[in-house]
Each structure stands twice: as C-alpha cells, then as structure tokens.
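Peer 1: Predicted model and sequence follow; I will ask about them next.
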Amino acid sequence: MTDPDQTPVNPPIYQPPAAPANPAAPGSPAQSGPAYAAPGYQQPYAQQVPSEKYNVLSIVSLVTSILGISLVGIITGHIGLGQIGKTGEKGRGLAIAGLIIGYLGILISIIALVVLIPIMIAILNDPAMVDSF
C-alpha cells in the first residue's frame, strides 16, 4: 500500500524513438522506405487444421465395444472424443459409435442379470425344476 502523505508518482509517458540525424544518408530509412513492415492482421485464436489420420482411441473404442468389452469401449470413446476436439483428427463418428455400442452392451448385461438371477434362484430352490431338464 502506498503512503497517503506522499504525492502519487505517474509512470513516464512513452515517447517514440528519435529520427536519424541525417535522413538523406544512403541506406537510411527515409531513402529506402520503412525498415519494417506493418504487422498483418492476426487472428486471436489459431484455427485447428483437421488431420488426415484417425484417432487411435476412437478405433479402439469401436473394436472393444463390438467385442463385448463395453467398459473399455466407453472409457476409450470418451478419451478419444476429448483428443479429437483438441487435435482435429478424424474418427469422431467411430468414437460415438463405440460409446453407443458400449452403453448398449452394459444395458443389455444389466437386463440379463435382472432376468437371469431370479430364474436361477427359482431353479435352485425347486429340485423338481432341476430334474425336469
């Protein structure tokens, strides 16, 4: 914090550099034009150039989801989508397909467990059902 008894100090005012002493000298900026070019328009954010290669994790997501390893497909699909958003690689559709198939695989597994567990319990509790097969 500054001392309230002292007068405030202002920063120095910017002054452009002084002109050369002899503007007519050979090679001077006055004779050959400006020594530097004016800066061109620059975009505030660099555009992402899409790559021609596919994201590896999106391929892994689709393959593992099809093979029945749904959890791995879901995890790699989410990571792959994040990488595709940053790098601009191809494979967004593959990652989404891997996610959909992976989530459907988990949903089917849960439904199968909900249906099969009561059937197995009923078979184990009734010996007549075991003998009928």
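Peer 2: Perfect, I can see it now.
Peer 1: Only C-alpha atoms from now on, for both contacts and neighbour counts.
Peer 2: Noted.
Peer 1: And the longest helix along the chain, what's buried?
Peer 2: Counting by DSSP state H, the longest helix found in the chain is helix 92-125. Across helix 92-125, burial judged by 16 or more other C-alpha atoms under 10 Å covers 92, 94-103, 105-106.
Peer 1: Which of these sits closest to Ser61?
Peer 2: Distance to Ser61, by C-alpha to C-alpha, is smallest for Gly98 among the buried residues of helix 92-125, at 4.9 Å.
Peer 1: any idea which helix or strand carries the closest residue to the closest one other than its chain neighbours?
Peer 2: Nearest residue to Gly98 in three dimensions, chain neighbours excluded: Leu62, at 3.8 Å (C-alpha to C-alpha, 6 or more residues apart in numbering). Element membership for Leu62 (DSSP states H and E) is helix 56-66.
Peer 1: and the comparison structure, right after this:
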Amino acid sequence: MTDPNADPNVPNVPPAPPAQPAPSYGTAPAYNASAPAYGAPASQKTNVLAIVSLVSSFFISIVGIITGHIALSQIKKTGEQGRGLAIAGLIIGYIGLVVGIIAVIAWFAILGAAVSSGNITTY
C-alpha cells in the first residue's frame, strides 16, 4: 500500500534514527597500584610442607615422608602448587629409608660375622 498524499517523485526513505548523546569525557578512573598488570599471570602459592618434604628427605628420611604425605593432603584440599615437590620428597624419603634399613641390617650382619669368627673379642 502506498500513501495517496505522497509525492510520486520523492523516493520512500525511512526517517533518520534519533541522535545519540555524545560520550562524556569526565575524570579518568583512579589508578590502582595494587592491581596486577595486564597480561601478568596470577602466581599461586607453593605449599610450604612440600618444600620442607623435599629438603628434609635428604637429611632425615622419615621427616620427608611425613611432611610429604601431609603436603599432598593439603594440596588436594587447597589447590596450591608443589605437588611435584611433595612427590619428590616422598620418593627420596622412601629410598633413603630403605637404604638406611639395608645399611643397619648389613652392619649387624658384618658385626655378627666378625664376632663369630673371633676377630672381635667381647668381654
């Protein structure tokens, strides 16, 4: 349908959209020095017991084993970093414990052999 009052020489053009207000250029947002920089990854905390487990497993194996198991439990609950450190502490701690047990058994075997052969006298 066409408008009977419209001029046939003027093309049918829709009206222009209403004007948008200009953006306001007020004050800039305040600078927040504590906000992380763009693109910087959020650093996660490493579980302290995982570090203690790894370090102590070189010196006192049982401490490395105990702290390693506690660290793995905490990491599972909290989602912290350090799972690899805790596992490394456990592995080194268990290897140290096994080597220590073998060394004690070997020491008593050598001591028993020396006493039974007469090389060591007991009073």
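Peer 2: In hand now; what should we look at? All figures in this text were calculated on a predicted structure; none of them were measured in a lab.
Peer 1: hang on, the earlier thing: can you give me the neighbour number for the residue nearest to Gly98 of structure 1?
Peer 2: Leu62 of structure 1 has 27 neighbouring residues, counting by other C-alpha atoms under 10 Å.
Peer 1: Do I have it right that it meets Gly91?
Peer 2: No - contact criterion C-alpha atoms under 8 Å: Leu62 of structure 1 and Gly91 do not qualify, at 10.1 Å.
Peer 1: Can you tell me what Ala103 of structure 2 aligns to in structure 1?
Peer 2: Under the alignment (TM-score structural alignment), Ala103 of structure 2 maps onto Ala112 of structure 1.
Peer 1: Now which residue in structure 1 aligns to Ser56 of structure 2?
Peer 2: By TM-score structural alignment, Ser56 of structure 2 lines up with Thr64.
Peer 1: thinking that match is in contact with Thr76, fair?
Peer 2: No - counting by C-alpha under 8 Å, Thr64 of structure 1 does not reach Thr76; the two are 9.1 Å apart.
Peer 1: Looking at the two, which one has more neighbours?
Peer 2: For Thr64 of structure 1 versus Thr76, the count of surrounding residues by other C-alpha under 10 Å is larger for Thr76: 24 against 20.
Peer 1: Under the alignment, what does the more buried one map to in structure 2?
Peer 2: Mapped onto structure 2 by TM-score structural alignment, Thr76 of structure 1 lines up with Thr67.
Peer 1: what residues are up against the closest residue to that match other than its chain neighbours?
Peer 2: In space, and not counting its chain neighbours, Thr67 of structure 2 is closest to Ser53: 5.1 Å by C-alpha to C-alpha, 6+ apart. Ser53 of structure 2 sits next to 63-68, 71, 85-86, 89-90 when contact means C-alpha atoms under 8 Å, 6 or more residues apart in numbering.
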